[in-house]
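> this one's sequence-less:
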């Protein structure tokens, strides 16, 4: 951004065994020593360092605001994106947590950074990577999750897809069929996630569901006014579900990690988010962090998954919205970081 009152540096560094080179941008407050700092962690899907989603550079906006307020920020290309090497498709959330610690430890040693006050801010799945990293290492001084994934993987998949289906402009019959096949396939993958024959089990389950669906359609013929045929993307789902990320995700349970987090923890979820349900995820965080006396959970009104003030609050709307990121959340994060790092 032009005329910024801070320094912006392109950086590169490696993980412990030098198998991955990370490329990112570090923004540093001008004329300030021992700055608190954060690493930004992206959600599911390959993203660049600016967190470009639906045409919005979410992480660039966050980094700009925080650094203008005296907080250094490192934002990094995901594996296989930009200047970062590695294969994103072969990684799991556990790998992303390790990447987070690699970035945090590198940042802690950078000149001008207060190594005692370096934390993580994770969006969506990046929120899970943040508390997993904090559970593993004392190097993490604090964490902030934004629409952070904090329910078991199977529950998260079911709730997310039910919400998307039930808010879609389709007939009740199609909603029933989509919800039926999704639940059937999710339960199948969960049961056989560790099996080398997962695909075989998936295809058998799909054939079983097709028989049941045919009987349902005989008893409930499609309304002639209901245009558009029903389609479940079985081949792409098989390809996705048999990969390492999905196998890990569907069996993932946040509870053991959340219980180990003993650093300041701010969790913010938008109440209009149809990807990560605010109530379910914030309640799971509260339920499993009772031993930590510095946990703040906030359900932010009117905000979608990308923390935009939405109107229809559908998955397609973010492309049409001009707002990049809710200003009140930027201010909230800044105030909280200053309070929890003793920043003046």
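Structure received. All values reported here derive from a predicted model rather than from experimental measurement.
> could you use CA atoms for every contact and neighbour count after this?
Will do.
> give me the distance between residue 306 and residue 25.
Counting by Cα to Cα, to the nearest Å, the gap from residue 306 to residue 25 is 21 Å.
> dropping in the other structure now:
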């Protein structure tokens, strides 16, 4: 921790079991972010997700609301540090972490500000269906095939919600049937294109995710229910080449939601030529992440640090 920090933050990772550095495709995003912020005199608390690294608990079966409870405990811990007495304490959340941060902020009065990196402003159901379409497009699929691929996901999501009371085994069988029915309705061209990315069947790891508690909660979560209740400064950053949580679909909704809280320091910023990981990117495709040397752009880092510094 810096000797005399101007503020403190906790970092909340994106979806999936993550360590405190948010190691993904060879990049340690949160290690780089924490190092930069510490050099800017901002204290940072990183922690392994529950059940990961040195953290106890069980990751499987937990939902975003459970992770919000974990983050709230981290806020309490950071706020109790004597070095941060009379200092602002906030949250930086990436992707799902940007979904979790507003939940925590509306439930824990010790949160003074939040920064959302590719934080969704629309339902998880919209995110998953739109994400598939944009990912397929970024991988060279035709617009027609990408739309049809998204429609398969839409049908699967509808079944997850409609048959939520089924046992997981029965729901898996239902989803397999839905998938095969939709797959058989595709034309040969679309089938051939989708097979290049593993289309044609539902692999067990995806089935496990679809029937899990986390996914059910994610599909029905409405971020605006929390965003409109925020009464603290909020910075939302998006990359204009993000294919996972696209600026095109989320930035305006986010901006509209934040204007309802009347906090002048809240703002939404779209960073040009940045992907979901906030690297400078050519296409935004997920396949680029590991091949880009940069972990986080300097523009991203400075945008966060400068905004927090201006809050004090």
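Great, that's in hand. What you are looking at is a predicted structure, and each value in this text was computed from that prediction instead of being measured.
> on that earlier part again, and residue 306 and residue 25 of the first structure? Which one has more around it.
Shown here are residue 306 of the first structure and residue 25; by other Cα atoms under 10 Å, residue 306 has more neighbours (25 against 19).
> what's the match for the more buried one in the second structure?
In the second structure, the residue paired with residue 306 of the first structure is residue 277, using TM-score structural alignment.
> the first structure: strands as residue ranges?
6-14, 21-29, 35-41, 52-53, 56-57, 72-76, 113-123, 143-146, 265-270, 295-300 (DSSP state E).
> what is the end-to-end distance of stretch 36-56 of the first structure?
26 Å.
> gap between it and the chain center?
Remark: stretch 36-56 of the first structure is offset 9 Å from the chain centroid, using Cα atoms, centre = their mean, to the nearest Å.
> so that stretch matches what in the second structure?
On the second structure, the counterpart of stretch 36-56 of the first structure by TM-score structural alignment is residues 7-27.
> redo the strands of the first structure as TSV? Include distance to residue 85 of the first structure.
Shown next, in TSV, are the strands of the first structure (distance: least, Cα to Cα, whole Å):
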stretch	distance to residue 85 of the first structure
strand 6-14	10
strand 21-29	5
strand 35-41	16
strand 52-53	18
strand 56-57	21
strand 72-76	11
strand 113-123	21
strand 143-146	25
strand 265-270	30
strand 295-300	35
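> so residue 243 of the second structure versus residue 284 of the second structure, what's the distance?
Here the criterion is Cα to Cα. By it, residue 243 of the second structure lies 6 Å from residue 284 of the second structure.
> what is the burial count for the closest residue to residue 88 of the first structure other than its chain neighbours?
Nearest residue to residue 88 of the first structure, sequence neighbours excluded (Cα to Cα, 6 or more residues apart in numbering): residue 79, at 5.0 Å. Residue 79 of the first structure has 24 neighbouring residues, counting by other Cα under 10 Å.
> now do residue 256 of the first structure
12.
> what's it aligned with over in the second structure?
In the second structure, residue 256 of the first structure lands on residue 225 (TM-score structural alignment).
> same deal with residue 284 of the first structure?
By TM-score structural alignment, residue 284 of the first structure lines up with residue 253 in the second structure.
> then residue 316 of the first structure?
Taking TM-score structural alignment, residue 316 of the first structure has residue 287 as its aligned residue in the second structure.
> its match: how many residues sit nearby?
Neighbours of residue 287 of the second structure under the rule other Cα under 10 Å: 13.
> what residues does residue 234 of the second structure make contact with?
113-116, 258, 265-267 (Cα atoms under 8 Å, 6 or more residues apart in numbering).
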